[in-house]
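[1] Okay, predicted coordinates and the sequence, questions at the end:
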Amino acid sequence: MGITEKIKELEDEMARTQKNKATEYHVGQLRAKIAKLRAQLLEPEKKSGAKGEGFDVMKAGEARVALIGFPSVGKSTLLSKITDTASVSAEYAFTTLTAIPGVLEYEGTRIQILDLPGIIEGAAQGKGRGRQVVSVAKTADLIMIMMDATKSTQQRQLLEHELEAVGIRLNKRKPDVVLKRKNGGGIVVTKAMGLTLTKIDEKMIKSILQGYKIHNCDVMVREDITVDEFIDVVLGSRKYTPALYCYNKIDSISMEEMDKLARQPHSVVISCEQDLNMEHLKDRIWEELALNRIYTKKRGEKPDLNDPLVVREGATIEAVCHQVHRSLVEKFKYAVVYGKSSKFSGGQKVGLNHKVAPDDVVTLFTKS
């Protein structure tokens, strides 16, 4: 029996099992087995796939956005509208047969956008070219899921299901759980002070770990997690990626339908055909990427506002140093910061751990 058949058999067994207190441990073990098999299903492709099968596109710019959707939703047209690259487009399905990169210039920063081939149902089982699509999606800083506003909302659920099956968690953060393997002493589970686990218990945690042949491990749980979230922690290969849901062809639906779509979390509505909402889409991409522009200036000179450094939200002076040159951290003495993160209008002297704010100006000082 192949891996796909084993997964189907376990899913059928889980569907047949009545969900109650008596069966929750059995269901938890089934979920763990399914997750383990899915990981095995995906891993061999990376090692044994034929040369040239994947979409090995060099990363460029300050961030990467993967554009994913079913065939013929307008991805290629969108890429040609908001970047400097013209992607092939046509009125029939499966036009894009390889990953096509484009660069979005946004207020002095460069964001790479990859137009990936139309994902289809069953991508997690390797149907079509879905396996390669999702492998590239895992390298993205943001996944933009493009949909046809005139079609069923089920398209969103199907795409989310495919990405979930290959270990991509959309708009979620990594569970606050620490696993530390050891040579002996069994499994020891510790909870944060005052924490009550309502969706999983110590017995289930130990059962899942033993299912993965982990018999000696310290587990520190700092939040109320689910069984699936704990399985994700054990596997360790999950990618937690922000997602933006982009609904195209709004010129073909009613105002009421458009308003309903636009009000959904992490969503934006556009029309490639009519050039509607394109500038707002660029703004939303920037917001969802959570990037900050930082400017540097030499002592006694004005800052160069035409050449910003781009760092992640919450980045420190150390990250700024790495952006300028990796050797700067070793030579770092102190920095002076001007802007929102500074306590004083005339600048503040700070160390490597100081968190910068959007549009801060930084002067770096090194040891002589």
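    In hand now; what should we look at?
[2] C-alpha only now, for contacts and for neighbours.
    Fine.
[3] host element of residue 336?
    Element membership for residue 336, per DSSP states H and E: strand 332-338.
[4] ok, and what's touching that strand?
    Strand 332-338 is contacted by residues 317, 344-352, 360-367 when judged by C-alpha atoms under 8 Å, 6 or more residues apart in numbering.
[5] now stretch 6-20, how far from the centre of its chain.
    29 Å (C-alpha atoms, centre = their mean, to the nearest Å).
[6] What residues sit buried inside it?
    Buried residues in stretch 6-20, counted by 16 or more other C-alpha atoms under 10 Å: 7, 10-11, 14.
[7] ok, now stretch 154-171?
    Buried residues in stretch 154-171, counted by 16+ other C-alpha under 10 Å: 155-156, 159, 161-163, 165-170.
[8] Name the next helix or strand downstream of the lengthiest helix in the chain, please.
    Counting residues, the longest helix found in the chain (DSSP state H) is helix 24-48. Next in sequence after helix 24-48, counting helices and strands by DSSP H and E, comes strand 63-68.
[9] Which helix or strand lies directly C-terminal to that following strand?
    helix 75-82.
[10] elements contacting the helix or strand just after that next one?
    Using DSSP H and E, the helix or strand that follows helix 75-82 towards the C-terminus is strand 100-106. Contacts defined by 3 or more C-alpha pairs under 8 Å, 6 or more residues apart in numbering; DSSP states H and E place strand 100-106 against helix 75-82, strand 109-115.
[11] what about 7 Å?
    strand 109-115 (3 or more C-alpha pairs under 7 Å, 6 or more residues apart in numbering; DSSP states H and E).
[12] Give me the contacts around the strand it packs on.
    Strand 109-115 is touched from outside by 60-67, 75-76, 79, 99-105, with contacts defined as C-alpha atoms under 7 Å, 6 or more residues apart in numbering.
[13] swap in stretch 309-319?
    With C-alpha under 7 Å, 6+ apart as the criterion, stretch 309-319 contacts 62, 290-295, 323, 329, 352-356.
[14] next up, a second structure to put side by side with the first:
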Amino acid sequence: MATTVDKIKEIEAEMAKTQKNKATSFHLGQLKAKLAKLKRELLMPTGGGGGGGAGFDVARTGIASVGFIGFPSVGKSTLMSRLTGTHSEAAAYEFTTLTTVPGVVRYNGSKIQMLDLPGIIEGAKDGKGRGRQVIAVARSCQLIFIVLDVNKPLTDKRVIEAELEGFGIRLNKEPPNIVFKKKDKGGISITNTVPLTHLDHDEVRAVMSEYRISSADIAFRCDATVDDLIDVLEAPQRRYIPAIYVLNKIDAISIEELNILSRIPNAVPISSERGWNIDELLTEMWKKLNLVRVYTKPKGRAPDFEEPVVLRSNRCTVEDFCNAIHKSLVEDFRTAMVWGTSVKHQPQFVGLNHVLEDEDVISILKN
């Protein structure tokens, strides 16, 4: 009896030999939908527990978690030790780290958890090695460091991206702007506010057919692909996570080679062994995590610049800040005084909906 992995390989082979045109679009749409469903089965096997396994479940601390992903012996453990002071076993042979090793780095007044994960191998998404457990932990992180050896970065980068993609992780991407609403009747209604150059209505209906959806409203607000549509339907299994490509061991290459590699988007070149460029890596980490520091100013006292309230959000409002302190603050809230880049006047009185920016100072006035 064919396994799930065998079925996946059969569909991928059939897709590879099927030329895309108007006559085959419906068939290809069905194949892609079947492939997505089979990969979901692989990620969540029937009757299997959801835990990461011994050594993979770790207590979460800090405002955010950063997972280290990479092939064996690329320097993840050395980088972990350099950033956090946590001893993560490192040696000049492969598979030194066998479990998740947690550590904490304190940066800009906030605690950020670092998770050194065992090296993955090609085929991890198909169950090889400890790939499923490793990437299950990565899926729960707010940022991924993809650690690459500068001597072979592009090949390894492509393989790791394919492995993560196979686990439903979308790196440095936003969810597709597609509005999907299932209905009880009325058939499939498709609208688009921009021209669709990557898929046609036949492919959309093929995907809906494979998911046994006979009535729905689908509004495309971006030039989507059939994969984007499937991602919307598989939304609970998709994770959109920012990533930084950490190009390690730059002490082993020339300046000319480094200049070329530095053009890779979202990349930071470092030497974990020598401690080169670690500050830039931490700066980029902070930006990717979208963290906002807000300093408190008690009435009649100077602001506390030692212990900021750190919030994780693209739009941190005064209400978010109040809830982070205590929910009763919202109930007793009268107004707030804010100093910083989010206001025109210093200070300025604002309400609960005011959006705060990094390093604002706030004083809450209660009823």
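    In hand now; what should we look at? The structure displayed is predicted, hence computed values, not measured ones.
[15] follow-up on the earlier one: from the contacts of strand 109-115 of structure 1, list just the buried residues.
    If we count by 16+ other C-alpha under 10 Å, those have these buried: 63-67, 75-76, 79, 99-104.
[16] mind listing the strands for the stretch 201-350 of structure 2?
    216-220, 239-241, 243-248, 267-269, 291-296, 304-312, 316-317, 333-339, 348-350 (DSSP state E, counting those that start in this stretch).
[17] hang on, the earlier thing: quick one: buried ones out of the contacts of strand 332-338 of structure 1?
    Burial by neighbour count, 16+ other C-alpha under 10 Å: within the contacts of strand 332-338 of structure 1 this picks out 317, 347-352, 360-364.
[18] Point to the residue nearest the middle of structure 2.
    Nearest to the geometric centre of structure 2 sits residue 241, at 1.0 Å (C-alpha atoms, centre = their mean).
[19] if you skip the residues just before and after it, what's nearest to it?
    Nearest-residue entry for residue 241 of structure 2: residue 171, 5.3 Å, with adjacent residues in sequence omitted and distances by C-alpha to C-alpha, 6 or more residues apart in numbering.
[20] how near is that neighbour to residue 362 of structure 2?
    34 Å (C-alpha to C-alpha, to the nearest Å).
[21] Who are the contact partners of residue 296 of structure 2?
    Applying C-alpha under 7 Å, 6+ apart to residue 296 of structure 2 gives the contacts 303-304, 361-363.
[22] Output these in JSON lines; the columns should cover distance to residue 194 of structure 2.
    Formatted as JSON lines, the contacts of residue 296 of structure 2 follow (distance: C-alpha to C-alpha, whole Å):
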{"residue": "303", "distance to residue 194 of structure 2": "49"}
{"residue": "304", "distance to residue 194 of structure 2": "49"}
{"residue": "361", "distance to residue 194 of structure 2": "42"}
{"residue": "362", "distance to residue 194 of structure 2": "42"}
{"residue": "363", "distance to residue 194 of structure 2": "45"}
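[23] Pick the one among those closest to residue 85 of structure 2.
    Residue 85 of structure 2 lies nearest to residue 304 out of those, by C-alpha to C-alpha, at 27.4 Å.
[24] So the closest one is in contact with residue 298, correct?
    No. Applying C-alpha atoms under 7 Å as the test, residue 304 of structure 2 and residue 298 come out as separate, 8.4 Å apart.
[25] Now for the closest residue to residue 51 of structure 2 other than its chain neighbours, how many residues are close by?
    Closest residue to residue 51 of structure 2 apart from its sequence neighbours, by C-alpha to C-alpha, 6+ apart: residue 57 at 7.0 Å. Neighbours of residue 57 of structure 2 under the rule other C-alpha atoms under 10 Å: 14.
[26] Next one: the nearest residue to residue 258 of structure 1 once chain neighbours are set aside from residue 243 of structure 1, what distance?
    Spatially, and ignoring its direct neighbours in sequence, residue 258 of structure 1 is nearest to residue 250 (6.3 Å; C-alpha to C-alpha, 6+ apart). In this view, residue 250 of structure 1 and residue 243 of structure 1 are 20 Å apart by C-alpha to C-alpha.
[27] From residue 54 of structure 1, how far out is residue 102 of structure 1?
    As judged by C-alpha to C-alpha, residue 102 of structure 1 and residue 54 of structure 1 stand 18 Å apart.
[28] To clarify, my last question referred to residue 70 of structure 1.
    In terms of C-alpha to C-alpha, residue 70 of structure 1 sits 19 Å off from residue 54 of structure 1.
[29] Comparing those two, which residue is more hemmed in?
    Higher neighbour count among residue 70 of structure 1 and residue 54: residue 70, with 22 against 18, using other C-alpha under 10 Å.
[30] could you list every residue that touches the nearest residue to the more buried one once chain neighbours are set aside?
    Spatial nearest neighbour of residue 70 of structure 1, excluding adjacent residues (C-alpha to C-alpha, 6+ apart): residue 118 at 4.7 Å. Residues near residue 118 of structure 1 by C-alpha under 7 Å, 6+ apart: 68-71, 94.
[31] Would you mind checking the residues you listed for buried ones?
    Here, 16+ other C-alpha under 10 Å leaves 68-71 buried among the contacts of residue 118 of structure 1.
[32] Correct me if wrong: residue 177 of structure 2 contacts residue 219.
    No. Using C-alpha under 7 Å, residue 177 of structure 2 is not in contact with residue 219; the gap is 8.6 Å.
[33] What segments of the stretch 151-300 of structure 1 are helices?
    Remark: helices assigned in the stretch 151-300 of structure 1 by DSSP state H, counting those that start in this stretch are 154-165, 202-211, 227-235, 255-262, 278-289.
[34] Which of the ones you listed sits closest to residue 83 of structure 1?
    The nearest among the helices of the stretch 151-300 of structure 1, by C-alpha to C-alpha, is helix 278-289 at 10.3 Å.
[35] Report the angle between that closest one and strand 291-296.
    80 degrees (axes from the mean of the first three to the mean of the last three C-alpha atoms, to 10 degrees).
[36] hang on, the earlier thing: aligned to the residue nearest to residue 70 of structure 1, what sits in structure 2?
    Under the alignment by TM-score structural alignment, residue 118 of structure 1 pairs with residue 119 in structure 2.
[37] Its match belongs to a helix?
    No. Counting by DSSP: H, G, I helix; E, B strand; the rest coil, residue 119 of structure 2 is not part of a helix but coil.
[38] can you list the contacts of stretch 309-319 of structure 1 in TSV and add distance to residue 135 of structure 1?
    Formatted as TSV, the contacts of stretch 309-319 of structure 1 follow (distance: C-alpha to C-alpha, whole Å):
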residue	distance to residue 135 of structure 1
62	20
290	23
291	24
292	27
293	29
294	31
295	34
323	27
329	33
352	34
353	34
354	35
355	32
356	33
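[39] Many thanks, we can stop here.
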